[in-house]
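>>> Pasted the sequence and its predicted model underneath.
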Amino acid sequence: MRFTIFIILLITGLLVSAQGFISYDYFSSSRMRETPGSRLGSGGMYLVSGSYNIPLVVKMHDESRSTSWAINISAVFAEMSNKGESATLNPGSIINSGLSIIHLRPLSEKWDILASLGGGVFAPADEISAKSILGSGGVIFIYRMNDNLSLGAGGGITNSYGPPMAVPMLYLSWQKKGKFSCRIDMTTGIKISASTRLWKQFHLEFTPMEVDGLTAVMKVDGKNKIYSMAMLQSYLSPEYKFTDKFTLFARIGGNWIRGVSISNRSLKGFFDSFNDDDKEDPYFQAALRLSTGIKFKF
């Protein structure tokens, strides 16, 4: 099974207000396989994650467009309970943390530019070193097709595979507002969702598909490798808004597949991850995923 590591950008709506979230996610235990008939043990996982966005400069041009600078701070701690062979293939815990600066600026009536630069620690909790620090940056040119659809493309640079390398970057944001709102988002990963506000304080969202993941620089047989985990999930998420600054949310759904890939931290390792068609990456089967958390603004 093939998975791609996405370089992520913040959605532009976050650049104009100080806001963040803290959440706890639980994954029930499921079997790990390499092919449909194989067995590589089993494993579950929990995640504690948080993010906070700090606007530095905001100049509004109209209701939806602005020139802005912002800082984002994020952190994820994952603890895995692996059994059998899966315990040797996966680290016991992972830390993903980052600090990024983001700039958004209109170029014309239809075009915007979105740029980001940042870095952070991506490693098993017991293997943090200077080699665990990964940096990335990118520039995307965004074209506003209409009030609902924005498309963009650009390029970025990352040292995830050792030497700095350039990678293409894509941006897609589509939303349809009304009593029932729909959204397709490729700005912080991949997410397709539909939502409605049942009453003033209560909001309900259904997400049939969301893709996210974790990355770590880890040692395998004395060599630095890139460990990546990609997760495909669906869930129902109720939210209750206590005040304009505090919202409680929950999620219940399934994590349909949790794929694992380990590759050499080199340019050759990057290209081998795409060219080795005979390689089967291990994966965890479907599992229950439960989440709870808070959203806040200051």
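Cool, the structure landed.
>>> Every contact and neighbour count from this point should use C-alpha atoms.
OK.
>>> is it true that Phe270 touches Asp276?
No - between Phe270 and Asp276 there is no contact under CA atoms under 8 Å: 10.7 Å.
>>> outside of stretch 150-157, which residues touch it?
Contact partners of stretch 150-157, identified using CA atoms under 8 Å, 6 or more residues apart in numbering, comprise 136-145, 164-174.
>>> more neighbours, Phe270 and Asp276?
Phe270 (16 against 10; other CA atoms under 10 Å).
>>> Over to that one. Which of the three states is it?
helix (DSSP: H, G, I helix; E, B strand; the rest coil).
>>> could you pull out the helices for the stretch 51-200 of the chain?
86-89 (DSSP state H, counting those that start in this stretch).
>>> Tell me which stretches of it form strands.
66-83, 93-106, 111-124, 133-144, 149-158, 165-176, 180-185, 190-197 (DSSP state E, counting those that start in this stretch).
>>> So which bits of the fourth one are buried?
I take that to be strand 133-144. 133-143 (16 or more other CA atoms under 10 Å).
>>> would you list the residues you listed in TSV and tack on distance to Trp256?
Converted to TSV, the buried residues of strand 133-144 look like this (distance: CA to CA, whole Å):
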residue	distance to Trp256
Ile133	30
Leu134	29
Gly135	30
Ser136	29
Gly137	31
Gly138	31
Val139	32
Ile140	31
Phe141	33
Ile142	32
Tyr143	33
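>>> Which member of those is positioned nearest Ser261?
Leu134 (17.7 Å; CA to CA).
>>> contacting residues for that closest one?
Leu134 touches 119-122, 158-160, counting by CA under 8 Å, 6+ apart.
>>> before we move on, what about Asn159?
134-136, 165.
>>> Asn82 too?
With the criterion set at CA under 8 Å, 6+ apart, Asn82 makes contact with 41-44, 90, 92.
>>> and of those, the nearest to Gly222?
Of these, the one sitting nearest to Gly222 (CA to CA) turns out to be Asn90, at 15.5 Å.
>>> quick one: the closest one from Ser263, how far?
In this view, Asn90 and Ser263 are 13 Å apart by CA to CA, to the nearest Å.
>>> and if you look at Ser116?
For Ser116, the distance to Ser263 - CA to CA - is 26 Å.
>>> Around Gly13, how many other residues sit close by?
Gly13: 10 neighbours (other CA under 10 Å).
>>> Using the three-state scheme, assign it.
Taking three-state DSSP, the label given to Gly13 is helix.
>>> How much space separates it from His103?
In terms of CA to CA, Gly13 sits 12 Å off from His103.
>>> Tell me the buried residues in stretch 212-220?
Result for stretch 212-220 [16+ other CA under 10 Å]: buried residues 212-219.
>>> The structure to be compared is supplied as follows:
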Amino acid sequence: MKKQVLCAILFSSLATLTAHAQNAVSGQVIVDYVPLSNYIRPEDSVKTGSKSDFKRIQFNLEIPLSTKVDSLGNIKRWSWKMGATYAKMQNRDYEQQLFPTEMLNAEIGLQYLTSLKKNWSLLTFASVGIYSDLVKVNGKDVLGQGGVLFIKRFKPNLAFGFGPVLSNSFGVPMILPGLYFDWKTNGKVKFNVNFPQGLAAAYQVNKFMDLRAVVNLDGMTAEREKNGKSTLGGFMLLTAGLQPQFNLGKNLKLQLTGGSTLARMYVENDRSLKSFFKDKKQADPRFSPTFYTSVGFKWNMPY
């Protein structure tokens, strides 16, 4: 699968994560850190002496606008979603500048969820945002997307969704696939698989604390000017670790994560149809595995 398509799937799936959330104002603030690790040259896979780190703060908020539930449990729900993520990178001992030193992703969107027949739901969403390396902020940094996802809930703990997503990430509007998969188990030990965000196994120590083993996939995207062309570049980060979660009351959670980067790479492509269908001649730049840590607050306040 081309990484461009994977990025489209990542963007579209994020809009479905709260598709079955309660009528509440929900949000999160997460700060994470990856220390300096060695740059691995793509042409020969040699670990060089050049190093880069990754420091990031994320904020996301969802505000319900209206929610209607009939006697059969069918739902119609409008909500605003907004978020901002800022990352700062330190790049040491490079012969030339290969990677951005800052990235900003800020987005606002509207989504509508409605129940269909036989455990099907329809999620419609549209969003627009700035995805920039902050070197030169202009209209090219504005990316938009919208889509329609059909979500089938096979069981209370199992759901799958698919549908078309329209995005201008590659310069011209393109229809790309959007996918969503969510599976959970109940009991003392809980498993959760959420594609493409990741997976988790949680053990409830007591009513105040859960201990989790997690594997997460995420990243950031930015429009950049390179050799006079508009490109779309970004970091993809696959991490694994232990995550104690503390329940600070009914509606507030504190998450502490410590672990390792399983993969950290930088993907960059020209924003053109030709680039979309063209296979790369060499692998993408990547970095050696290293320590990973994050602190996060999550809340879910009844509206």
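Yep, that arrived. Just so you know, these numbers come straight off a predicted model, no measurement behind them.
>>> Overlay them and tell me the TM-score.
Scored against TM-score structural alignment, normalised by the length of the first structure, the superposed chains reach a TM-score of 0.92; 292 aligned residues with a CA RMSD of 2.0 Å.
>>> ok so, going back, of the strands of the stretch 51-200 of the first structure, which approaches Asn255 of the first structure most closely?
Of all these, strand 190-197 comes closest under CA to CA, at 13.8 Å.
>>> okay, the closest one sits on what stretch of the second structure?
Counting by TM-score structural alignment, strand 190-197 of the first structure pairs with residues 197-204 of the second structure.
>>> After alignment, which residue of the second structure pairs with Lys219 of the first structure?
Lys219 of the first structure maps onto Glu225 in the second structure, by TM-score structural alignment.
>>> gap between its match and Pro285 of the second structure?
For Glu225 of the second structure, the distance to Pro285 of the second structure - CA to CA - is 18 Å.
>>> Same check on Phe195 of the second structure?
Taking CA to CA, one finds Phe195 of the second structure at 24 Å from Pro285 of the second structure.
>>> residues near the residue mapped onto Ala87 of the second structure from the first structure, how many?
Here Ala87 of the second structure is matched to Ala78 in the first structure, going by TM-score structural alignment. Using other CA under 10 Å, the number of residues around Ala78 of the first structure comes to 21.
>>> so Ala78 of the first structure touches Ser97, yeah?
No - counting by CA under 8 Å, Ala78 of the first structure sits too far from Ser97 to count as a contact (11.4 Å).
>>> What strand or helix carries the residue minimising distance to the centre of the first structure?
By CA atoms, centre = their mean, the mean C-alpha position of the first structure lies nearest to Asp212, the distance being 4.4 Å. Using DSSP states H and E, Asp212 of the first structure sits in strand 202-220.
>>> how far does that strand sit from the chain's center?
Distance, stretch centre to chain centre, for strand 202-220 of the first structure: 5 Å (CA atoms, centre = their mean, to the nearest Å).
>>> Let me know the next secondary structure element after that strand.
strand 223-243.
>>> and the gap between Asn206 of the second structure and Lys188 of the second structure?
10 Å.
>>> swap in Ile40 of the second structure?
42 Å.
>>> Looking at the two, which one has more neighbours?
Ile40 (20 against 12).
>>> ok, and the closest non-adjacent residue to the more buried one?
Spatial nearest neighbour of Ile40 of the second structure, excluding adjacent residues (CA to CA, 6 or more residues apart in numbering): Lys47 at 4.3 Å.
>>> thought that neighbour was touching Pro285?
No - counting by CA under 8 Å, Pro285 is not a contact partner of Lys47 of the second structure; they are 10.8 Å apart.
>>> Those two - which one has more neighbours?
Neighbours were counted for Lys47 of the second structure and for Pro285 using other CA under 10 Å; Pro285 has more, 19 against 16.
>>> Just tell me what that one corresponds to in the first structure.
In the first structure, Pro285 of the second structure lands on Pro282 (TM-score structural alignment).
>>> what's the spacing between the residue nearest to its match when sequence neighbours are not counted and Ser263 of the first structure?
Setting aside the residues directly before and after it, Pro282 of the first structure is nearest to Glu34 in space (CA to CA, 6+ apart), at 4.1 Å. Glu34 of the first structure sits 16 Å away from Ser263 of the first structure, taking CA to CA as the criterion.
>>> wait, what's in contact with the equivalent of Lys131 of the first structure over in the second structure?
By TM-score structural alignment, Lys131 of the first structure lines up with Lys140 in the second structure. Lys140 of the second structure makes contact with 223, 230 under the criterion CA under 8 Å, 6+ apart.
>>> rerun that using 10 Å as the cut-off
130-132, 169, 171, 223-225, 230-231 (CA atoms under 10 Å, 6 or more residues apart in numbering).
>>> ok, of those, which come out buried?
130-132, 169, 171, 223-224, 230-231.
>>> Just to check, the match of Ala87 of the second structure is in contact with Gly92?
Yes - using CA atoms under 10 Å, Ala78 of the first structure is in contact with Gly92, at 8.4 Å.
>>> what's the overlap in contacts for the two?
With CA under 10 Å, 6+ apart, Ala78 of the first structure and Gly92 have common neighbours 45, 124-125.
>>> Of these, which is the most crowded?
Busiest of those [other CA under 10 Å] is Pro124, holding 25 neighbours.
>>> Leaving out chain neighbours, which residue sits closest to that one?
Using CA to CA, 6+ apart, the closest residue to Pro124 of the first structure is Ile94 (4.2 Å).
>>> what's the matching residue for that neighbour over in the second structure?
Aligned partner of Ile94 of the first structure by TM-score structural alignment: Met103.
>>> contacting residues for that match?
Counted by CA under 10 Å, 6+ apart, Met103 of the second structure has contacts 56, 85-89, 131-135, 220-223, 234-235.
>>> which of these are also in contact in the first structure?
Contacts from those that recur in the first structure, judged by both residues aligned by TM-score structural alignment, their matches' CA atoms under 10 Å, are 56, 85-89, 131-135, 220-223.
>>> Among the buried residues of strand 133-144 of the first structure, find me the one that's closest to Ile257 of the first structure.
Leu134 (26.0 Å).
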